[in-house]
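Enquirer: okay, sequence plus prediction incoming.
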Amino acid sequence: QLLDSMPQEFIELTQQIVHYAEEKLKTKLNSGVYFTLMDHLNFAVERYKKNINITNRVYWEIKNYYTEEFEAGNYALQLINETLGIQLPKEEAANIAFHLINALGEETESKNGMKYAKMIGSIVNLVRYTLNMKLDQENIHYSRFITHVKFFVERFYADKLLADQENELFEQIANLYPQAMDVA
């Protein structure tokens, strides 16, 4: 029924966006993304035409912690704006990225991108403010840190935290970096 009521341009846009995202992210997205993204795009354009703007409360987190997905969302936003001759707000890139994040992984896995982004943001803020330091987002060490935090959050929500098998390494890090260990 959704397909029957959907304008052809949204079907084609969705196919182009998903194809681009799969190449950019080097992974296959859940097939459900076609319906959720297509439906989202349709309503986003309807909201635009009615001059209704809904803010994305995790725009910054998605932009900074899911950079590849956000870049795919930016590509999608430009494609939509050019194809339809409209100007959706920049926040729409994060909304599209959110759908891509939720479509990552196996079919049976239900990811919650907003929940992940909020927790990642909370952890980064905790580190930033506890250590009273500005984090350079262009630095390779920052990127590595975000990657580790993302994997931690995924394991946390999947209830697959790593077992304490590396006691020697843990003790060594605790002795060498006591302030970092306190923050952790």
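Expert: Received it, and whenever you're ready, just let me know what you need.
Enquirer: make it CA atoms for all contacts and neighbour counts henceforth
Expert: OK.
Enquirer: number of residues surrounding the closest residue in space to residue 150 that isn't next to it in sequence?
Expert: Nearest non-adjacent residue to residue 150, counting by CA to CA, 6 or more residues apart in numbering: residue 120, 6.6 Å away. Number of residues near residue 120 (other CA atoms under 10 Å) recorded here: 23.
Enquirer: use this one as the comparison:
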Amino acid sequence: MRLVVRSVYNNNSILVNIGTGKQAIVSGKGIGFKKRPGDTILSTDATSILYLEDERIKKHFATLLKDVPIDIVVTAFTAIDDAKNNYHYSVLNYIYVTLTDHIFQMYKRLMNGKYQPSMVPDIHERYPTEYAIGRDVLGMINKNLNVHFPDAEIKNIALHFINAKGIDSEPDPTDTLSAKVNRIVNQVFNEYGIRRNVSNQNYFDRLMIHLQYLVERVQNETLDDQVLSNNIEQDFHRLYPMSYEISGKICDELEKNLKIVLNENERIYFIMHIQRLIQENENMPSK
């Protein structure tokens, strides 16, 4: 089958049209060499094909490519699709953003000699499926990116799948609820001097993507009711006290204003996002 080139990312990765408006990322050694939009390639020349069938996944892919290398994006997206197919595991689409971002951040730390294993407690007995997925994903990361992360990284990857477990609904008109959520979060951020700027815009935008999916889950009453280990919350409280405080305020305001109940999973995830914002905003005043 011939595929029509839409964009060339590098010599080894290209975006192609595969008919009826569908697109895919095709990878293979030298497959993009001297190719231009409109050229054709044979599907047999590809070593892997990543289909971008969901419109929101397409948007996530385009957003991530602005600051994440194509090899990392393709690895993360492929790993997620493999997990969904091999383990029949349903996840919300925002994991394509959060897991890709996590892989990118730990890759940068490793390359800079600053990587340290996470303090998150072991969860393999309580979440065997997610832990098995994490092991597979880590194997793909090490192979595709030619790196070696220790097995301690498995639990971090598993945590992303635990947090994102669920089924995406069709987009609904959520503008009103979305606006409420964004207003609440920004009010709390203003109290702590957190603003969207050039240095933190990627982390800020990714938090807002997470919030949009939270809105949908609230509307459809699909919030995860399985609480993570208390050790994780305690460790995050000890390691990231300011992020823990801000996260608690945001969750309390969301619960009070939207008449909902957020479990510890959501609180922990806010901590992870907010910690990145704080790290990128070194001049944030203390409360």
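Expert: Yes, it's here. Please read these numbers as outputs of a predicted model, since none were measured by experiment.
Enquirer: quantify their similarity with the TM-score.
Expert: Once superposed, chain against chain, the TM-score is 0.57 (TM-score structural alignment, normalised by the length of the first structure); 121 aligned residues with a CA RMSD of 2.7 Å.
Enquirer: circling back: how about the contacts made by the residue nearest to residue 150 of the first structure?
Expert: Counting by CA atoms under 8 Å, 6 or more residues apart in numbering, residue 120 of the first structure makes contact with 61, 65, 146, 149, 150, 153.
Enquirer: and the spatially most central residue of the second structure, how close does it get to residue 248 of the second structure?
Expert: In the second structure, the residue lying closest to the centroid (CA atoms, centre = their mean) is residue 98, at 1.2 Å. Applying CA to CA, to the nearest Å, the value for residue 98 of the second structure to residue 248 of the second structure is 21 Å.
Enquirer: ok, residue 156 of the second structure next?
Expert: For residue 156 of the second structure, the distance to residue 248 of the second structure - CA to CA - is 21 Å.
Enquirer: circling back to that earlier point, state the helix or strand in which the residue nearest to residue 150 of the first structure lies.
Expert: Assigned by DSSP states H and E, residue 120 of the first structure belongs to helix 113-130.
Enquirer: pull out the buried positions in whichever helix or strand comes after that helix.
Expert: Following helix 113-130 of the first structure in sequence order, the next helix or strand is helix 140-157 (DSSP H and E). Under the neighbour-count criterion of 16 or more other CA atoms under 10 Å, helix 140-157 of the first structure has 146, 149, 150, 152, 153, 154 buried.
Enquirer: ok, now stretch 73-87 of the first structure?
Expert: Going by neighbour count (16+ other CA under 10 Å), the buried part of stretch 73-87 of the first structure is 73, 74, 75, 76, 77, 78, 80.
Enquirer: skipping its backbone neighbours, what lies nearest the fourth one in space?
Expert: Right, the one you point to is residue 76 of the first structure. residue 17 (5.7 Å).
Enquirer: can you pick out the most distant pair from the contacts of residue 120 of the first structure?
Expert: 61 and 153 (13.7 Å; CA to CA).
Enquirer: name the element residue 8 of the second structure belongs to?
Expert: In this assignment (DSSP H and E), residue 8 of the second structure forms part of strand 2-10.
Enquirer: does anything pack onto the following helix or strand past that strand? Which helices or strands?
Expert: Following strand 2-10 of the second structure in sequence order, the next helix or strand is strand 13-17 (DSSP H and E). Counting contacts by 3 or more CA pairs under 8 Å, 6 or more residues apart in numbering; DSSP states H and E, strand 13-17 of the second structure packs against strand 2-10, strand 23-27.
Enquirer: let me know which of those strands is tucked in deepest.
Expert: Greatest average neighbour count among these goes to strand 23-27 (a mean of 23), per mean count of other CA atoms under 10 Å.
Enquirer: the next helix or strand after it corresponds to what range in the first structure?
Expert: Next helix or strand after strand 23-27 of the second structure toward the C-terminus (DSSP H and E): strand 40-42. With TM-score structural alignment applied, strand 40-42 of the second structure matches no range in the first structure.
Enquirer: cool, and stretch 180-192 of the second structure?
Expert: Alignment note (TM-score structural alignment): stretch 180-192 of the second structure is unmatched in the first structure.
Enquirer: with stretch 94-106 of the second structure instead?
Expert: Taking TM-score structural alignment, stretch 94-106 of the second structure hits residues 32-44 over in the first structure.
Enquirer: buried ones in the matching stretch?
Expert: 33, 34, 37, 38, 39, 40, 41, 42, 44.
Enquirer: please state the offset of it from the chain centre?
Expert: Computed by CA atoms, centre = their mean, to the nearest Å, the chain-centroid distance of stretch 32-44 of the first structure equals 16 Å.
Enquirer: ditto for stretch 37-45 of the first structure
Expert: Remark: stretch 37-45 of the first structure is offset 18 Å from the chain centroid, using CA atoms, centre = their mean.
Enquirer: that stretch vs the second structure, average offset?
Expert: With mean CA distance after the TM-score superposition for the first structure, stretch 37-45 of the first structure departs from the second structure by a mean of 0.5 Å once superposed.
Enquirer: what's in contact with that stretch?
Expert: 2, 6, 10, 11, 14, 88, 96, 99.
Enquirer: residue 178 of the first structure: which of the buried residues of stretch 73-87 of the first structure is nearest?
Expert: Using CA to CA, residue 73 comes nearest to residue 178 of the first structure of the buried residues of stretch 73-87 of the first structure, at 39.9 Å.
Enquirer: how about residue 103 of the first structure, what's its partner in the second structure?
Expert: Mapped onto the second structure by TM-score structural alignment, residue 103 of the first structure lines up with residue 164.
Enquirer: okay then, goodbye and thanks.
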